[in-house]
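Chemist: Prediction below, plus the sequence it came from.
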Amino acid sequence: MNQYRGYEEIPYGQQHEQQYYQQSQHPEVHPYKEQQNQQQWYVPPLSYDSFTLRPAGRFAAGLCYVGFWMTGLLFLIFQNKKRLVRFHAIQSLLFFGAVNVMYIVLINIIQASIPFVSAFAIFLFVVMNIIAVVAWFVGLINAFSGKYTKLPLVGDIAEQYINRDATLK
């Protein structure tokens, strides 16, 4: 009866008579003992110092847009070392801060119930929401990609701020 012997070197075309497995007849090497001869990779132990609360540059830049102007402000205050993070934090703060101020103005106009002015304010509110969502996605995707993509109106201001800041250091 034939029994599979793995990767034994058998000349081509020959077949060996194989026996049923019996531990006393075949003293085999334990497979884990064979693995001891293989190269093992060194993994440094985890320590408290290896974890930080400061995310990497692209990740932090992307997080500047997650909470609109509030996270932009937080990252500008607490994580202002990297140029990419500062740029996106300032841009998020300025753009979504301006959008928030416009929301307040438009909501007050809508609540005033002036016939044609309120209808126009509702239209502007919808258009501004569409622009804000598109700008949010563009900023979020480009920040996570590590790109300096300027949003309309505030991108130049953010760029001037980080360039001015770079010349002072």
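Modeler: Sure, I can see it. Not measured: the values here are computed from a predicted model.

Chemist: C-alpha from now on. contacts and neighbour counts both.
Modeler: Noted.

Chemist: quick one: contacts for the residue positioned nearest the centre of the chain?
Modeler: The geometric centre of the chain, computed from its C-alpha atoms, lies nearest to Phe59 (CA atoms, centre = their mean), at 4.5 Å. Listed by CA atoms under 8 Å, 6 or more residues apart in numbering, the contact set of Phe59 reads Ala143, Phe144.

Chemist: Find the helix or strand that it is a member of.
Modeler: helix 57-66 (DSSP states H and E).

Chemist: Distance from that helix to the middle of the chain?
Modeler: Taking CA atoms, centre = their mean, to the nearest Å, one finds helix 57-66 lying 7 Å from the centre of the chain it belongs to.

Chemist: from the middle of its chain, how far away would the helix or strand following it be?
Modeler: With elements assigned by DSSP H and E, the helix or strand that comes after helix 57-66 is helix 69-78. Averaged C-alpha coordinates place helix 69-78 at 17 Å from its chain's average position (CA atoms, centre = their mean).

Chemist: okay, pairing it with this:
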Amino acid sequence: MICLRCGEDVKKGYPEGICHFCGAARRYPASNGGGSTSTGINERTAALLSYLAGWVTGIIFFVLESNKFVRFHAMQSMITFGSISILLMLLDIVRQIFWALSKTGVAVALVFFSLLGLLSTLLWIGMLILWVILMVKAHQGETFQLPIAGKIAERQL
């Protein structure tokens, strides 16, 4: 967890949720597991759930929640997994075009069809790894920002 005042990494079990670098109180003390939300779910659990079904649960929690921590993770989920979903759909469309071209006798089209299939598979694997990391970080109470989506999500709050 990162201290909001000094930016140092604060260990989870540090007594009473105080940053041992600058003395500031942490936003999410480890002792209480996070605050409650407008949906009645623990904020860490709600943040985790906002990633569970990608952009779909992101939309649900962004609309239903007033807690900033949960709304941040919901928005980041919508942006991240929405963008990846669009990219995967576009890859599939282009891949199908190359498949159709390969049926007309354009041999190089089959190569591109295969390469796009490999790229799509790698993107799915990367998305799965990212999905697990984001859920774990959210449940730990961290405001883990992805480089682009996190900055956009922060501005939307």
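Modeler: Now that the structure is in, tell me what you want to look at. Keep in mind it's a predicted model, so treat the numbers as computed, not measured.

Chemist: any chance you could map the helices in the first structure?
Modeler: Chain-ordered helices for the first structure, with DSSP state H as the definition, fall at 31-35, 57-66, 69-78, 83-111, 115-145, 155-168.

Chemist: In the second structure, which residues correspond to the longest one?
Modeler: The aligned range for helix 115-145 of the first structure in the second structure is 110-140, by TM-score structural alignment.

Chemist: what do you get for the first one?
Modeler: Aligned by TM-score structural alignment, helix 31-35 of the first structure falls on no residue of the second structure.

Chemist: Any idea how many residues pack against Arg164 of the first structure?
Modeler: If you count neighbours by other CA atoms under 10 Å, Arg164 of the first structure ends up with 11.

Chemist: again but with Leu151 of the first structure, I slipped
Modeler: Other residues within reach of Leu151 of the first structure, judged by other CA under 10 Å, total 19.

Chemist: Could you do Ile84 of the second structure as well?
Modeler: With other CA under 10 Å as criterion, Ile84 of the second structure counts 17.

Chemist: Just want to check the distance between the corresponding residue of the second structure for Arg86 of the first structure and Val108 of the second structure.
Modeler: When the second structure is aligned by TM-score structural alignment, Arg86 of the first structure is paired with Arg71. In this structure, Arg71 of the second structure and Val108 of the second structure are 46 Å apart, going by CA to CA, to the nearest Å.

Chemist: quick revisit: how about the contacts made by the residue lying closest to the match of Arg86 of the first structure once chain neighbours are set aside?
Modeler: Nearest in space to Arg71 of the second structure, with sequence neighbours left out and distances taken as CA to CA, 6 or more residues apart in numbering, is Phe62 at 5.1 Å. In this structure, Phe62 of the second structure makes contact with Val70, Arg71, Ala74, Met75, judged by CA under 8 Å, 6+ apart.

Chemist: Assess the claim that the second one and Leu157 are in contact.
Modeler: This means Arg71 of the second structure. Yes - using CA atoms under 8 Å, Arg71 of the second structure and Leu157 qualify as a contacting pair, with a distance of 7.3 Å.

Chemist: on that earlier part again, for the contacts of Phe62 of the second structure, name the two members farthest from one another.
Modeler: Val70 and Met75 (8.6 Å; CA to CA).

Chemist: More neighbours: Arg71 and Leu157 of the second structure, which one.
Modeler: When neighbours are counted by other CA under 10 Å, Arg71 of the second structure and Leu157 differ, and Arg71 comes out ahead with 27 against 11.

Chemist: about what we covered before: so of the helices of the first structure, which one's packed in deepest?
Modeler: Comparing those by mean neighbour count (mean count of other CA atoms under 10 Å), helix 57-66 comes out on top with a mean of 23.

Chemist: Perfect, I'm done here.
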